[in-house]
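>>> sequence? don't have it. structure:
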């Protein structure tokens, strides 16, 4: 019962923290503007009193008010930073946790490889944008609204309703202009920057091949064109921001001038006029921040829309057919699996059973549907079974698996956080990765680009083996491996007595003798 209430309690605490931060932000800005207005009034009143021959002006109460506003501003600014940043970080953490929950759910329900590394990085950035909207967007809007109401009331009490109405009208017009200038230019700039980054990464990876094809000049021209588009997008965004700030600055200046001019006749004395002018200046300066807040709001809305939309497929994903599968303590099986349309024999129905500790080798030429079958089987088994004793029910190694930027050890510890450096070195030796000089501290680069294709396949496999699953599904485990290393890797997979293994290969190698322990399932033979 308590566990079911904990998410609601956490959500309530997060909302309370955000509300408290907004209140502190309003108090801090009210104190700042109040300090500005009261200080101006106090200095003017002192000057007037000093110029008079006889004056009964008392500075004690106003000076106390100035000190009170100053202390409130310092304390409010410090407290709002602590509380607002804590609330924003909670929102970011919640968005990231929800992102991984959705990724895990989508992976079980649909297919492996659904969330690519690039998509995950973008989604993490979206989670940060959505969480930080509290500071970048909500707080400036709430503070501007509260300051405007307080200042309008203060100006009306000090002078008359006319200058107060002018001040309110000026802030409203500035808010409308900011609202009508959403962050489309900023979004376009970010999109162009992402495209350029992807182009540069691809160019670096494929430079040797492209140079051998004589395509270096074309690649340079494409990259130069993308740089040009990025510069143009930046200039467009800068011009739009400049126009908005210029218009709002002119409106603010006009509003301040009109408020001061009208207030001159309504103010009972010079100190009151100074108070009204400085108070209006503070409010209008705060209102100029609405343009930046509007950009942040547009970015946060786009991020929230992407985070809450259905999980998109990566470019390599295809529809996964339905499959009926089962898993028991004696092994796994599936039946009634129709080969998809892209297979060489579409419409053919397959089925197989694999004893616990045995191996099923799915063979076929490219396009025969091997990867699709493995994804469907992994998804179906995950939905039908659960791990026991801390072991996962199914771990799948896709042909296009992903490594995170960092070291080899940090990637393997994603599978088992308890792995020590010595244990990782032992696993590296088992997979003969130490022959290539790989260690626990070897950096893998973005997406594993610092490793060769054969090294990547074994690193993926080693990370999966660290989970010690009941069912291990591997797509093309020998890609990029020489014959000797391929035999060694297949020997490791063939000797997992407590794990059922399903492989996808073009052909069954001679090192895997077909027996009761190793079964072949061809997808493209010409039989019925």
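Thanks, I have the structure now. Bear in mind that the values here come from a model prediction, so they are computed numbers and not experimental data.

>>> all contacts plus neighbour counts: C-alpha atoms, from now on.
OK.

>>> helices or strands next to the helix or strand residue 47 falls within in the packing?
In this structure, residue 47 sits in helix 2-51 according to DSSP states H and E. For helix 2-51, the elements it packs on are helix 60-109, helix 139-158, helix 270-287, judged by 3 or more CA pairs under 8 Å, 6 or more residues apart in numbering; DSSP states H and E.

>>> Comparison target, given below:
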């Protein structure tokens, strides 16, 4: 079996071969198009001249055969180009996505919640698509224009003289420089404005209730409206810049075509058919050069996307990594040692350790900012790394304070943990967590991000999904958030009575009904422990 990196290397090599073949086919197709245009014009002009002459001996067989050959080469080249270039682009996209997930897998797992969110993943997939499609949208037009210009310049020089060929080459170079200098700026500004608007909208939706209760709904609406106005302005600026670039390219192309025709007509063209050939060939080259504007913009976007894909978000020095904690997991339970509280904790630098027997619960307590969530994330990451490669029941399942539900039903979310769960079994587990009191069933829609559920319902849904995995170790951050005393006591009772699972929970304080006993131990973070 090939490793992931080796498979990706083979994938990239195959994609490079396909890309090279696709570029060759693209060049053949465009050279055939230009040749067809120029030869057709020359052929028609020659036929007209020969028809007007008396006793003309012009033979149309060879030129007409050339026209047919160019036409067939253009059709075949375009068809092959599309097949091969799209296959190469898909391989590049697949390689970029695979590399993205490989880097995610190599990232310290205690940091994944912060670095690899769903929104970031969506944008990273879009960046991988942009980087892969650059082969079609940027590289191919630039390569084709360069080869076509070189071929046309040689053809014009051979049929007339160096002067019109030099004029044509200079015009294409000026068009390329003009489009390159103006590419990307307006698009980047538009993208920044769109990103700011997206962030503002997400924040507005999440904060609307609170802002309305503060009487600040109008101010929030005004902020959002201002963001929309900025986006409209950025779009207008980008559109005007694109139109100016296109107009400038058209003027440069027109001037180049006029100058080429003028220099060819001053005596360097031997006859009328040759003059028509030069003009039409130059027209084909300049039409291809007009694509450089879009290619430059696509290239700028692909370069930015590639930079974002390759940029690694550094771990903050204040966050301890799993390597700073020594942990172990056995059939008898779990333990950890050598964990230093991070600088943002209430007692930074304090080194912690604990052992938790199988079927018992460790309650990590402390005020907000004491480091409870960081300790739980680091412990989960350390235990996963220590148990990497084991099969069967998952070693550890963690329920974060800000866990996530996917749009759909409760049943579809719980089946992510156990695909074999039936609706009846899910309904029974919902009843165990007293979620049936709210009318929740396996077919209940949770809405985007679970927004149709209350905070207390969400906590129990997260917990029930984790319990469906039957883990050896269950780590839960603030399991009673949003719950009334009666429901909180019931949930902690469930966690306290899992004979085959080691449980670690984080709470602000241990309630009276959960005082330390043979099944419950305590690890305080905001003052020295016993």
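Noted; the coordinates are in hand. Keep in mind it's a predicted model, so treat the numbers as computed, not measured.

>>> Now residue 249 of the second structure: closest residue in space that isn't a chain neighbour?
Once its chain neighbours are removed from consideration, residue 249 of the second structure has its nearest residue in residue 175; the separation is 5.8 Å (CA to CA, 6 or more residues apart in numbering).

>>> tell me which element that neighbour falls in.
Since the elements are taken from DSSP H and E, residue 175 of the second structure ends up inside helix 162-182.

>>> That helix vs the first structure, average distance?
Helix 162-182 of the second structure, aligned to the first structure and superposed, deviates on average by 1.4 Å (mean CA distance after the TM-score superposition for the first structure).

>>> Show me what counts as buried in the next helix or strand after that helix.
Past helix 162-182 of the second structure, further along toward the C-terminus, the next helix or strand under DSSP H and E is helix 185-213. For helix 185-213 of the second structure, the neighbour count (16 or more other CA atoms under 10 Å) marks 186-190, 193-194, 197, 200-201, 204, 208 as buried.

>>> Same check on stretch 235-242 of the second structure?
So, applying 16+ other CA under 10 Å, buried residues of stretch 235-242 of the second structure: 235, 237-238, 241-242.

>>> what's the burial count for the nearest residue to residue 14 of the first structure once chain neighbours are set aside?
Using CA to CA, 6+ apart and skipping residues adjacent in sequence, the residue nearest residue 14 of the first structure is residue 87, 6.1 Å away. As a burial measure, the neighbour count of residue 87 of the first structure was computed by other CA atoms under 10 Å and equals 25.

>>> ok, now how distant is residue 87 of the first structure from residue 214 of the first structure?
As judged by CA to CA, to the nearest Å, residue 87 of the first structure and residue 214 of the first structure stand 54 Å apart.

>>> Include distance to residue 336 of the second structure when you put the buried residues of helix 185-213 of the second structure into JSON lines, please.
Written out in JSON lines, the entries for the buried residues of helix 185-213 of the second structure read as follows (distance: CA to CA, whole Å):
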{"residue": "186", "distance to residue 336 of the second structure": "53"}
{"residue": "187", "distance to residue 336 of the second structure": "51"}
{"residue": "188", "distance to residue 336 of the second structure": "48"}
{"residue": "189", "distance to residue 336 of the second structure": "49"}
{"residue": "190", "distance to residue 336 of the second structure": "49"}
{"residue": "193", "distance to residue 336 of the second structure": "47"}
{"residue": "194", "distance to residue 336 of the second structure": "46"}
{"residue": "197", "distance to residue 336 of the second structure": "44"}
{"residue": "200", "distance to residue 336 of the second structure": "42"}
{"residue": "201", "distance to residue 336 of the second structure": "42"}
{"residue": "204", "distance to residue 336 of the second structure": "41"}
{"residue": "208", "distance to residue 336 of the second structure": "42"}
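
>>> re earlier: report the contact partners of the residue nearest to residue 14 of the first structure.
The contact partners of residue 87 of the first structure, taken as CA atoms under 8 Å, 6 or more residues apart in numbering, are 14-15, 17-18, 21.

>>> Among those residues, which one lies nearest to residue 103 of the first structure?
Within the contacts of residue 87 of the first structure, distances to residue 103 of the first structure taken as CA to CA reach their minimum at residue 14, with 23.4 Å.

>>> Verify the stated contact: the closest one with residue 89.
No: between residue 14 of the first structure and residue 89 no contact is recorded; they are 9.8 Å apart, counting by CA atoms under 8 Å.

>>> Just the buried ones out of the contacts of residue 87 of the first structure, please.
So, of these, 14, 17-18, 21 end up buried under the neighbour-count rule (16+ other CA under 10 Å).

>>> Next, the contact list for the nearest residue to residue 293 of the first structure once chain neighbours are set aside, please.
Spatial nearest neighbour of residue 293 of the first structure, excluding adjacent residues (CA to CA, 6+ apart): residue 137 at 4.4 Å. Counting by CA under 8 Å, 6+ apart, residue 137 of the first structure touches 292-294, 296-297.

>>> Likewise for residue 270 of the second structure?
The contact partners of residue 270 of the second structure, by CA under 8 Å, 6+ apart, come to residue 160.

>>> and it, that one's in a helix?
No: with DSSP: H, G, I helix; E, B strand; the rest coil as the criterion, residue 270 of the second structure is coil rather than part of a helix.

>>> What about residue 119 of the first structure, how many residues nearby?
When neighbours are counted by other CA under 10 Å, residue 119 of the first structure registers 15.
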